[in-house]
Each structure stands twice: as C-alpha cells, then as structure tokens.
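A.B. asks: can't give you the sequence, but here's the structure:
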C-alpha cells in the first residue's frame, strides 16, 4: 500500500475532520434554532396584535398558556408541512413557504374561532394585525438567528467542493465570506498537481492523491453536501459520484461549465418523445411588467407616511452638514435605451461624478452599485452622514421619485451608466425592463462579485422574475438597511 502523502504548504492531503455529533448532524440543530425563532416571533406577533386591537377597538383577546402553546405547536407543524425547514430550497422559496404558512395558520384560526367562541367583528382586526406582524417579524427573526449562529459548528453544514478552478474558487470564497448561508467548505479537491499562487483558506486535496488512495474516501463520510464543478475536476470523479456512487452524499449540487446558457432558467418541455428546454422570459411579457408596476405603486402608497418624514429629516441634516447641494445627479440607461436622470443624496464634499466621466471599466467595477470592499483610490472620502447613507442604502431614497414616474422600479437589474461592452449579448435584455434600485446581486451578501456574476444574476432575475422574488429582494434590502449592512 502506498503511503498517504503528507501535508504540504498549500495542500492538505489528509485533513482532520471533527466527527462529533454536532458536526455530523447540523440539520437537527438548524431545525431547533429556526423552530425556536419562529415560535418566539409568533408569540411576539400575537402579543403585538393583542395590544393593537385593544388600543384601537378596546377589544381584549382571552389568552392563556395552554392556548398559546397549542397555537405555537400548530404553527410549527404547518411550517414543517409547508417545507419551510428544508435546506434544499432557495431563500426565495423559503420566504414564499413561510408567508403562505402564516396565511394558512391565521385562516385556520379565523375558521375555528368563528365556529366556536369568538364571533365578534372586532376579532377580525386582531387576525389582520396578527398576520401583518407575523409576516414582518418571523422572516426577520430567522435572519437574525442566521447572523447570530453563522460561523458556529452548530449551524454551518460541512461542504466539499470538487473543482478548484475559477468557478470553484469563487464558490469557496463566497461561502467563506457569507457564513449566513449555513454552508461552509471543509475540503476542496483540486485536479492540478501544482499549488495556487493564493494561499487557500480551505484544506485542499489533490485529486490524483485521492484516486491513488481509495481509503481517503473515508474523509467524506462526515460531509453531507458536495458541490461538483464539472469543468474543473477529473472525469473520474464525475463517474465516481454520479454513476458508480462510490462517493455518496445526502445532497449533491452540480455546477456545469459546459454551456453558456445556464440551466437555472431552463425548464424541461416534452415534445412527443423528445425533451426540449424552454428559456424563461417572465419579466419580458406585458403581464409581468403590469403586475410589477402595480406592485411598485402599491408599495409607494403604503410607505408614504414613513418615506416623507425620513426624506425631509435627511435633507435637513445634509443641508446642515454641507454647504453644497443636497443631491447629486447621474444619467443612466433606462428602458428602450432612453437616458434618464436620477438623483442620489450627496455623500461627500467633493463629488467624484461631478468631474470624472463614466467609463466602461467603471461600469464593470461598480456594477449594481456594489463595486468592491475597497473603494477606488480616486474616490473622495465620504462624510460621517454620507457613510451612514451608503451603508443603509438611504442614499437611493430620491430615486423613489423615478419609480413614481415609471422610469425605474424598486427591484430590478442593476442600472447602467454607459453603453457598456461588458454586457455583450445581454445588452438588449437590459433595455427591455426598468432598472431597479435594488437588485438580486445586492442580496447575496458579497461585496466581491465580479461583473460577469452580477450580469448572470440580473439575467436570472429577468428570466425567472416572480412576485416572491421581488418580495425577497425588498425584505433583504430592508434588513440590511435596518442593520446598516449595505456596501459603501
């Protein structure tokens, strides 16, 4: 038997993985944490609804401990049936299932109490307010729970990445930077025989060593999830995992580098005995654009009582801080290639946009308004209030006027400042829709996404748009605004 190679400077050919109970069963602890979060947020929402209904209608809801416990158990069961605790769903699907589960829960309560003890019309105010508070507090509670326990072995699920080319490196770097995803790479398998220039942050195994020493397969028994980058790993591993099943994982994610059209927005379509694929165009049709426009106007009307005071206070503070104007202007490309002017709050005493033209490289660097964690050298320093506006994204508040005029949308693809060549074949796709204040790329939590990745996220948004996707983007943007977690 060949001797297992020893660890080198950059590659770890035999990393020591902990095999404690909490490392092998992270799903259980995640279920427990999320269940406790949902339970406490439901109790808080019901309590707020009781106070709200008593304040406006002087109607007291009789609640005792057995009833509260029964409601909490019923609610957790409904969310479990709805699949809100599954790990193999996207954040958008999770938010959708939580919202529908909350709606079903309150409809069930309304039906039960209407048939039994409470037939007072004022009880309807309690139900509506309870539903509103729950829709806000329960997803927010989950987000706080993720941020509290992210980075802990009780929360993060071990992941092995097969392939360490550009895509594999970006995946590993993203998972390390964004611990709230709940996935943490513990092993990366690299097919190359030489070390990378960058020192990796995850133990690396040479694929050749793993193929020569089958006993090293024991390493992966403690890892429940594998990410297979097909174009960046040996074909033997694809066979071992997909066909021979010598490497078994509870969940297998395949990232294909074979074609340019990403499978994320391809839908299978049966044509007789042949299988075709339909490319999504959800936001390109009249129905999608109409629903989205009505949603923007509805949100603007509902948030007007909050928007106006905040806007006026910020204008006053900016006027007191800087002798220059309150706003700065910028021209961007809107629908059908029409140039539109947007305004942002001024964040520095000297505006970079006032004296430097937009360039193609600049568009690539700051795509979707989140360029990088390190600002360019020629960017003037922000004022104290300006840094707050950038981190809270309140700097974009004046753009709500563009939304009201129908020039922009609250959510959409990142806006463009020049006719950029980096878009290539995607340029016409951008011109079909309204640019958005908030984009899907802003919700990834990463400040280091490349321009190409942001373009793919924008294309994914356009082709797979749904009301739930907009709901998710607005929710994430609101959370980051409250926590001041946006990039500067």
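C.D. replies: Done, it's in. All values derive from a computational prediction rather than experimental measurement. Residues are numbered from 1 along each chain as shown.
A.B. asks: Could you use CA atoms for every contact and neighbour count after this?
C.D. replies: OK.
A.B. asks: Which residues does the helix or strand containing residue 332 contact?
C.D. replies: Following DSSP states H and E, one finds residue 332 within strand 327-333. Strand 327-333 is touched from outside by 339-346, 351, 353, 415-419, 431, with contacts defined as Cα atoms under 8 Å, 6 or more residues apart in numbering.
A.B. asks: and if we set it to 7 Å?
C.D. replies: 339, 340, 341, 342, 343, 344, 345, 346, 415, 416, 417, 418 (Cα atoms under 7 Å, 6 or more residues apart in numbering).
A.B. asks: go on, stretch 435-451?
C.D. replies: So stretch 435-451 is contacted by 174, 177-178, 334, 364-365, 367-368, 370-373, 408-415, 454, 457-458, 461, 473, 476-477, 487 (Cα under 7 Å, 6+ apart).
A.B. asks: Which ones among those lie within strands?
C.D. replies: In strands, defined here by DSSP state E, the members of the contacts of stretch 435-451 are 409, 410, 411.
A.B. asks: possible to save those residues as TSV with distance to residue 200 and neighbour count?
C.D. replies: Below are those laid out as TSV (distance: Cα to Cα, whole Å; neighbours: other Cα atoms under 10 Å):
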residue	distance to residue 200	neighbour count
409	40	25
410	38	25
411	36	24
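A.B. asks: just those residues now: which is nearest residue 56?
C.D. replies: Comparing those against residue 56 with Cα to Cα places residue 410 closest, at 32.2 Å.
A.B. asks: pretty sure that closest one contacts residue 296?
C.D. replies: Yes - if you go by Cα atoms under 7 Å, residue 410 and residue 296 touch, sitting 6.4 Å apart.
A.B. asks: thinking again about what came up before, can you tell me which of the ones in strands among the contacts of stretch 435-451 comes closest to residue 218?
C.D. replies: Using Cα to Cα, the ones in strands among the contacts of stretch 435-451 come closest to residue 218 at residue 411, 46.1 Å.
A.B. asks: hold the first one in mind and look at this next one:
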C-alpha cells in the first residue's frame, strides 16, 4: 500500500523522473563558494524515499497539553516589552503628577491615589495592549501594525478611564489625566521603537531572534521568496533549506544559496535542519487539498506555516482575504492615485515648500556665495527632467560642477560606476570642492523646493530622471504616474549605491503602495540618511 501523505505523491513523481539515479539515502548537494556566499551545485544526487508521516491532525482535548512553539525568541522579548510598557505608563503618571498640583483632586486617600496611578493604571495599559494583540509575535519587530495596535489600546484606556470616573462619581483633574494618557502613549511608542532597534541589530549582526524557514515549492518560486526575505535582515527570516515539489531534475546544474531537497517528509526535514517555519512558495505545484493536509500534519508540532503567494511588492493594506465557501481569496485593490489622500499630499507639499524656502533663505545666500567663490558662474543648475505623466520640466539644483562639466562628460563615459539610466562616479573630477560637500550633505537638492511649490515635484516620490535618456519603456513608465520627489524610497534605501534594477523596483513599490503615512515615514528616514551621508556622491 502506498504512502498516504501528499509528499508520497511527490516522491513517486521524482522517482519516475529520475529512475536511473534514485537510491534509498540522501546525499547533501556539493557545497561551494559564490559571490553572495556559500552555494550548492546540483549535479549528482540521491533521494531518500519518505517515511510514513504521523496521522493528519492531533487529538483534541480540553486537557491536552498545548505544544510549545519551536521558535521561542519572542517570549523574552515580550517579557521585556511588558516591563517597558508598565514602566512607561508609571513614568507618565509621575510626570502628570509633577506638572499639575491638582492631579490628586477627587481622591480623598493619598494611598488610594498612588495605588491607582502607579499600579492600576499601568496594569490597565497592559491589559488594553494585550487585548489589542500588541504582544502578538507576528507583529513584533517588523512593519507598523505593532504601533497601530498600541494606538488602539490607548483609545481603549482613555475610554475606560472616562467610564470609571463617571461610574464612581470621581472628578480627577481632566488636564492631568489627559497628560498622563498622552505621555504614556508617547513613552510606550518610543521604548518599543528602541526595543525594535536593538532586536534589528541582533538580527543583522548575529542572526539571533530570527525564524529559520524551509521553503517549499518549485525552484523559481522558492528562489524568488528567498531573495525577498533576505533583502531585509532586520525582518528576521532566514531560509535554511529548499524542498522542491517538482523533483531534483528542475535544479540540475543550478547554483542555490541553501541546500535543496526533494522527496522528503517536510516535517522531518524541518526538524533535521532545525527550522521553525515552513513557507509554501507560490502554487508549489500541489494538488488540491495538499496544503490543507500539510496544515493538519503540523498541528501540535510547534512549527509555523506561512504561504507566500505570487504577489511581490504589494503592501499589506492593498491585500484583503475574502473567504468564499472555505476558499480564501486574496483581493488586491488598485493603487490609490487620486482622491482626498492625494489632495492632502499636494497641500502638504505646497505649504512645506513655501515655509521651507522662507526659513532656509539665509542658508541659500551663504551657499550661493560659496559657489561663486569656488567657481565663477551661475549659482543654480537647471536641467530638463521627466515629471508627472511624462511632462518635462526644469529641475532646480545648486551647481556643484565646473562650468565646463558637460564638455568633459564624453571623456568620462567609460568610468561610469552605475548601470541603467544613471551616470555616477564617486570621485568625479568635474565636481569642485564646495560642490562635493553640497552633494555629500544633500544641500544641493534644496532649491527643488521651488519645483515643489510650483507643483512640478513632491516632497516624496520617485527621483526625476533626465529627459535626454530616451523613452521610459516597460515597467519604468509607471514611475510617471506620480509626481517625482525630492526624496523617496530609493534615497532612504541606499541612493547611488543601489543598482538601476533595484532603484526601479523601489520606485515602483512606492507608486503602487504610497500613502500619506508612508510619505511621513520616508521623510523621517531621510533625516538619518542625510546625516549619515549614505550613498551620496
């Protein structure tokens, strides 16, 4: 009688495809060294026929022992967050008491007052945060969902305090209560941001506090997911193996960054490589029902199961699950390229640009004098660029090159250090000393506030590219659906150190997923990038 598991079918398919090379043991692929680290070259291989997996599902009992998850990094991290949140709420109460003398109004007994402010109110914060799943391990360390849930918890705390004060006929100082609640929210967000920074540092430097993933699917799908999850080490997802669902023949002669397997029981493989997460990539060439059976098999194992659909560079807010008769359908909304949010973005751009030009006018004068002293000639450099919907405009920048820079360009083409539609040289001889400082500090970009005020550019968006570099063909044309920006996702992710393909990918991601909150986060990240002078030359 054959193997009843879904993986027995895979093994049979692999055996038929590679009948001349199948044995009953598994030989690890040969390890070598590649440009991006160790690679495994698949030429010869042996396949171990899978053993019979445990029955699908686990016994259901109210008294059954709940299995512990294989990945446990979140437990000490959650405990730290509990301590920090309690301390933040207690500190906020102390700040409110110190600022307002009437904070104790409504409480006759001082001991009762201190019990409420330093114990019960912080505990109330913890309960509200827990109820809003602000300690859920799926939201810790990545994305903005953790902070959104903290904000929701603050609303619950404010409503609860108001109800309790009304029900007990207590009349505390409204200003002191409001100060305590707002201060507690700010302190909690700051401490959680600091804790996340420490977590990201640990993940980048040592690989600790991360999830070890086994990717299951066809080789192209698995490699695409591998590239996506390893692009951000701070996310804490480390692929350690690939299980091919279409057999070794698909990987013959291909270098892979992690070992690959086929015809194995996935659960046994995950335990062998010390994994804690199974990532099903794309369709995985599965028959209907196999994914559900895998989920049953993992019940009680402590191993997480995630599904990576064939949707790349689509932000979470655009993806919704619509279950229909037990079938979870992914509904992908269109990018928001119009409406009230866009109107608010345009208003913010104009107001910020106008105020910025007024406040920075003394700095503009000082920079203009430095440029004229360094190299006599015009202060500003204006070049045609392609803007919104393909319209051409002239961008404003402080001049950083000698006046004969364009004439000297032909002799430097062979020294270009970037690809695509860009021309960059780290030690460009056409840049004069003051101009080199202006580029490194990004001060040469400040005159683009004029373009923002005129509506030709935005504060945040894809960088405007020169108009003489040919047509924007293929996917690159989507950059023109929004106004170009002074800063953008490209700039805060590496600037000139990125390849052209990576820069285009980031710009397209921004176009498809922009929001006002996303713009504000990019502006905040721009400050750190500018101060660190990353990728500016």
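C.D. replies: The structure has been received and is ready for your questions. Keep in mind the model is a prediction, meaning the values are calculated, not measured.
A.B. asks: returning to that earlier point: report the buried members of the contacts of strand 327-333 of the first structure.
C.D. replies: Neighbour counting over those (16 or more other Cα atoms under 10 Å) leaves 342, 343, 344, 345, 346, 415, 416, 417, 418 as the buried ones.
A.B. asks: The first one matches what in the second structure?
C.D. replies: Read it as residue 342 of the first structure. Aligning on TM-score structural alignment places residue 342 of the first structure opposite residue 395 in the second structure.
A.B. asks: what's the burial count for residue 441 of the first structure?
C.D. replies: 25 (other Cα atoms under 10 Å).
A.B. asks: That one looks like it's in a helix, true?
C.D. replies: Yes - per DSSP: H, G, I helix; E, B strand; the rest coil, residue 441 of the first structure lies within a helix segment.
A.B. asks: State the distance from it to residue 390 of the first structure.
C.D. replies: Relative to residue 390 of the first structure, residue 441 of the first structure is positioned 16 Å away (Cα to Cα, to the nearest Å).
A.B. asks: Check residue 309 of the first structure too.
C.D. replies: Residue 309 of the first structure is 19 Å from residue 390 of the first structure, by Cα to Cα.
A.B. asks: what about those two, which has more around it?
C.D. replies: residue 390 (21 against 11).
A.B. asks: wait, the more buried one sits on residue 481?
C.D. replies: No - with contact defined as Cα under 7 Å, residue 390 of the first structure does not count as touching residue 481 (9.5 Å).
A.B. asks: Just the helices from the stretch 251-400 of the second structure, written as ranges.
C.D. replies: 266-272, 290-298, 340-359, 361-374 (DSSP state H, counting those that start in this stretch).
A.B. asks: Mind putting those helices into CSV with distance to residue 116 of the second structure?
C.D. replies: Listed next are the helices of the stretch 251-400 of the second structure as CSV, based on distance: least, Cα to Cα, whole Å:
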stretch, distance to residue 116 of the second structure
helix 266-272, 48
helix 290-298, 45
helix 340-359, 41
helix 361-374, 52
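A.B. asks: Relative to residue 137 of the second structure, which of those helices is closest?
C.D. replies: helix 290-298 (18.6 Å).
A.B. asks: And the contacts of stretch 417-432 of the second structure?
C.D. replies: So stretch 417-432 of the second structure is in contact with 400, 401, 402, 405, 415, 416, 469, 499, 500, 537, going by Cα under 7 Å, 6+ apart.
A.B. asks: excluding its backbone neighbours, what's nearest the fourth one?
C.D. replies: Read it as residue 405 of the second structure. Leaving out its chain neighbours, the residue that sits closest to residue 405 of the second structure by Cα to Cα, 6 or more residues apart in numbering is residue 430, at 5.6 Å.
A.B. asks: next one: the second one
C.D. replies: Once flanking residues are discounted, residue 401 of the second structure sits nearest to residue 431: 4.2 Å by Cα to Cα, 6+ apart.
A.B. asks: Distance-wise, check the one you found relative to residue 483 of the second structure.
C.D. replies: 28 Å.
A.B. asks: Comparing those two, which residue is more hemmed in?
C.D. replies: residue 483 (25 against 18).
A.B. asks: Quick check: residue 398 of the first structure touching residue 343?
C.D. replies: Yes - proximity of residue 398 of the first structure to residue 343 meets the contact threshold set by Cα under 7 Å, at 5.8 Å.
A.B. asks: Reformat the contacts of strand 327-333 of the first structure as a markdown table; add distance to residue 190 of the first structure.
C.D. replies: Listed next are the contacts of strand 327-333 of the first structure as a markdown table, based on distance: Cα to Cα, whole Å:
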| residue | distance to residue 190 of the first structure |
| --- | --- |
| 339 | 47 |
| 340 | 47 |
| 341 | 48 |
| 342 | 46 |
| 343 | 47 |
| 344 | 45 |
| 345 | 47 |
| 346 | 47 |
| 415 | 37 |
| 416 | 37 |
| 417 | 39 |
| 418 | 39 |
